[in-house]
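>>> Need a 3D model of the following:
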Amino acid sequence: MIVTAIDESWPLFRAHTPRWSSQPLSGAGAALHGGRLNRPGVHALYLALGQATAIAEYQQDEMLMPPCMLVAYRARIASVVDFRAGYAPGVWHPLWQDIDCNWRSLAFLEEIDPPTWDLCDQVLAAGHSGILFPSQKSEGVNLVLYLDALRPDDRIEVIDPRGDLPRDQASWPAR
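As a prediction, this is how the structure comes out:
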């Protein structure tokens, strides 16, 4: 594995569903059903290294993009697996060839654990806090952080100098 550190100079973004933008540091949504690189029960925060990538990831395959709130972050993370350059034999375990698998189909239709969940397990077992990986939706790069694996000196913060983000669900109208 190739390992790197994230510092405060890295631009990090996430496009949030407006209703849940009051919890920009939560990985609970990903933990509920799982995500590309986290199995259910693993709190994961998916971020992008660019605004356009964050929006493309949020939009997924929707023709018209639903409303979103773009949030910027600053982080200092000591140890993340760096898969930006992709698979190279001898550097990566062969399972890393499957990072682009259709994990949703495997998990929800075929009801089998996608290999990407095993990648998460490998990274966590090796003591790392996340994975940098190419976006499937843009030319950009994503970062998944495993919130429960952050080290005491790791930091992630939301950039909200004017306090514009909602503080709780009460700021959204009832449906």
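>>> For the rest of this, base every contact and every neighbour count on C-alpha atoms.
Fine.
>>> And the contacts of the top helix by length along the chain?
Scanning the chain for the helix with the most residues, using DSSP state H, yields helix 115-125. The contact list for helix 115-125 (C-alpha atoms under 8 Å, 6 or more residues apart in numbering) reads 36-39, 81, 95-96, 98-99, 101, 103, 129-131, 149.
>>> Quick check on the residues you listed: which are buried?
Among the contacts of helix 115-125, the ones that count as buried by 16 or more other C-alpha atoms under 10 Å are 36-39, 81, 96, 99, 103, 129-131, 149.
>>> circling back: now, the contacts of helix 115-125 that are in strands?
Among the contacts of helix 115-125, the members falling in strands are 81, 130-131 (criterion: DSSP state E).
>>> Please tell me how far the residue nearest in space to the middle of the chain sits from W172.
Nearest to the centroid of the C-alpha atoms of the chain, with distances taken as C-alpha atoms, centre = their mean, sits Y46, at 1.6 Å. In this view, Y46 and W172 are 23 Å apart by C-alpha to C-alpha, to the nearest Å.
>>> can you check P161 too?
Counting by C-alpha to C-alpha, the separation of P161 from W172 is 21 Å.
>>> cool, L119 as well?
37 Å.
>>> if you count what's nearby, which of the two comes out ahead?
Neighbours were counted for L119 and for W172 using other C-alpha atoms under 10 Å; L119 has more, 21 against 12.
>>> Please tell me how far that one sits from Y46.
Distance of L119 to Y46, given as C-alpha to C-alpha: 15 Å.
>>> just M65 next, same as before
From M65 to Y46 the distance is 18 Å (C-alpha to C-alpha).
>>> any idea where the helices of the chain begin and end?
28-33, 51-59, 103-104, 115-125.
>>> Including distance to E139, could those go into a markdown table?
As requested, the helices of the chain are exported to a markdown table (distance: least, C-alpha to C-alpha, whole Å):
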| stretch | distance to E139 |
| --- | --- |
| helix 28-33 | 23 |
| helix 51-59 | 7 |
| helix 103-104 | 20 |
| helix 115-125 | 20 |
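>>> quick one more, to check against the first:
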Amino acid sequence: MKQPWRGVVYRAHHPRWAFAPDSGEGAARFGGRFNPVGTPALYTALRLQGAWTEAQQAFPFKAQPMTMVAYQVDCADMVDLTDPAILTAWGIAGADLACAWEDMADRGIEPPSWALAKRLVAAGCAGILAPSFAAGAQAGDINAIFWHWSPDPPYQVRVVDDLGRLPRDDTSWR
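Here you go, the predicted model:
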């Protein structure tokens, strides 16, 4: 049920954090659909438009500046949660993926998607492919979320910046 996944994914970053496009620390600080607070995660999308949609959730009618980054992925131990057979095999309900995680977390209730993420991480999964639940997402928008990643295989999620355009540290903001 775990399988390698290779391809290119995208993420739209707040420009302030363009010097650390593979840190996952923002997700650790605030939590996300598939990571509780304290657990780093790297959220990406399989399509450029999907990455933009994910990043603009709070501003669907007033787009904010973003830095778009591509990543080359060669990652082992991924689970495809867009495949109904995989969901069945893992005993995962679609409602667990689509839960109102932020509202639940704000009320002190552990979202089912967090419990699922903990279970998958404990089973040795490096990440998942999951449908996008962002406002304005298209039916086929898929995200790749990583809990284990590095610039090299077996958990490669490498920033594509062949021309060195991204800043190397936060001094560009001083």
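>>> tm score of chain vs chain?
Comparing the chains after superposition, counting by TM-score structural alignment, normalised by the length of structure 2, produces a TM-score of 0.88; 169 aligned residues with a C-alpha RMSD of 2.2 Å.
>>> What is the burial count for the counterpart of A125 of structure 1 in structure 2?
Counting by TM-score structural alignment, A125 of structure 1 lines up with A122 in structure 2. By other C-alpha under 10 Å, 10 other residues sit near A122 of structure 2.
>>> what's the answer for A56 of structure 1, then?
20.
>>> now it, nearest residue through space, not along the chain?
K137 (5.7 Å; C-alpha to C-alpha, 6 or more residues apart in numbering).
>>> go on, R76 of structure 1?
Once flanking residues are discounted, R76 of structure 1 sits nearest to D7: 4.4 Å by C-alpha to C-alpha, 6+ apart.
>>> The one you found reaches I77, doesn't it?
Yes. The criterion here is C-alpha atoms under 8 Å, and D7 of structure 1 meets it with I77 at 6.6 Å.
>>> So if I had to pick from the two, which one is more boxed in?
Between D7 of structure 1 and I77, counted using other C-alpha under 10 Å, I77 has the larger neighbour count: 22 against 15.
>>> Map the more buried one onto structure 2.
Applying TM-score structural alignment, one finds that I77 of structure 1 aligns to C75 in structure 2.
>>> Check A52 of structure 1 too.
Using TM-score structural alignment, A52 of structure 1 sits opposite Q49 in structure 2.
>>> can you check I156 of structure 1 too?
Aligned partner of I156 of structure 1 by TM-score structural alignment: V157.
>>> from memory its match sits against V69, does it?
No. The pair V157 of structure 2 and V69 fails to qualify as a contact (C-alpha under 8 Å) at a distance of 11.7 Å.
>>> Of these two, which one has the most company?
For V157 of structure 2 versus V69, the count of surrounding residues by other C-alpha under 10 Å is larger for V157: 25 against 20.
>>> So what's the residue count around the closest residue to the more buried one other than its chain neighbours?
Distances taken as C-alpha to C-alpha, 6+ apart place V73 nearest to V157 of structure 2, at 4.6 Å, with adjacent residues excluded. The local packing of V73 of structure 2 (other C-alpha under 10 Å) involves 24 other residues.
>>> likewise M78 of structure 2?
M78 of structure 2 - counted by other C-alpha under 10 Å - has 25 other residues nearby.
>>> separation between it and V8 of structure 2?
Per C-alpha to C-alpha, M78 of structure 2 is found 15 Å from V8 of structure 2.
>>> and what of R158 of structure 2?
Taking C-alpha to C-alpha as the measure, R158 of structure 2 falls 9 Å from V8 of structure 2.
>>> Between the two, which contacts overlap?
Common contacts of R158 of structure 2 and V8 (C-alpha under 8 Å, 6+ apart): 71-73.
>>> List the contacts of the spatially closest residue to the match of I77 of structure 1 that is not a sequence neighbour.
Spatially, and ignoring its direct neighbours in sequence, C75 of structure 2 is nearest to Y155 (4.2 Å; C-alpha to C-alpha, 6+ apart). Residues near Y155 of structure 2 by C-alpha under 8 Å, 6+ apart: 73-76, 126, 148-149.
>>> ok, and those in structure 1?
For these, the contacts that are reproduced in structure 1, applying both residues aligned by TM-score structural alignment, their matches' C-alpha atoms under 8 Å, are 73-76.
>>> Now go through the residues you listed and say which are in strands.
Filtering the kept ones among the contacts of Y155 of structure 2 for strands - DSSP E - leaves 73-76.
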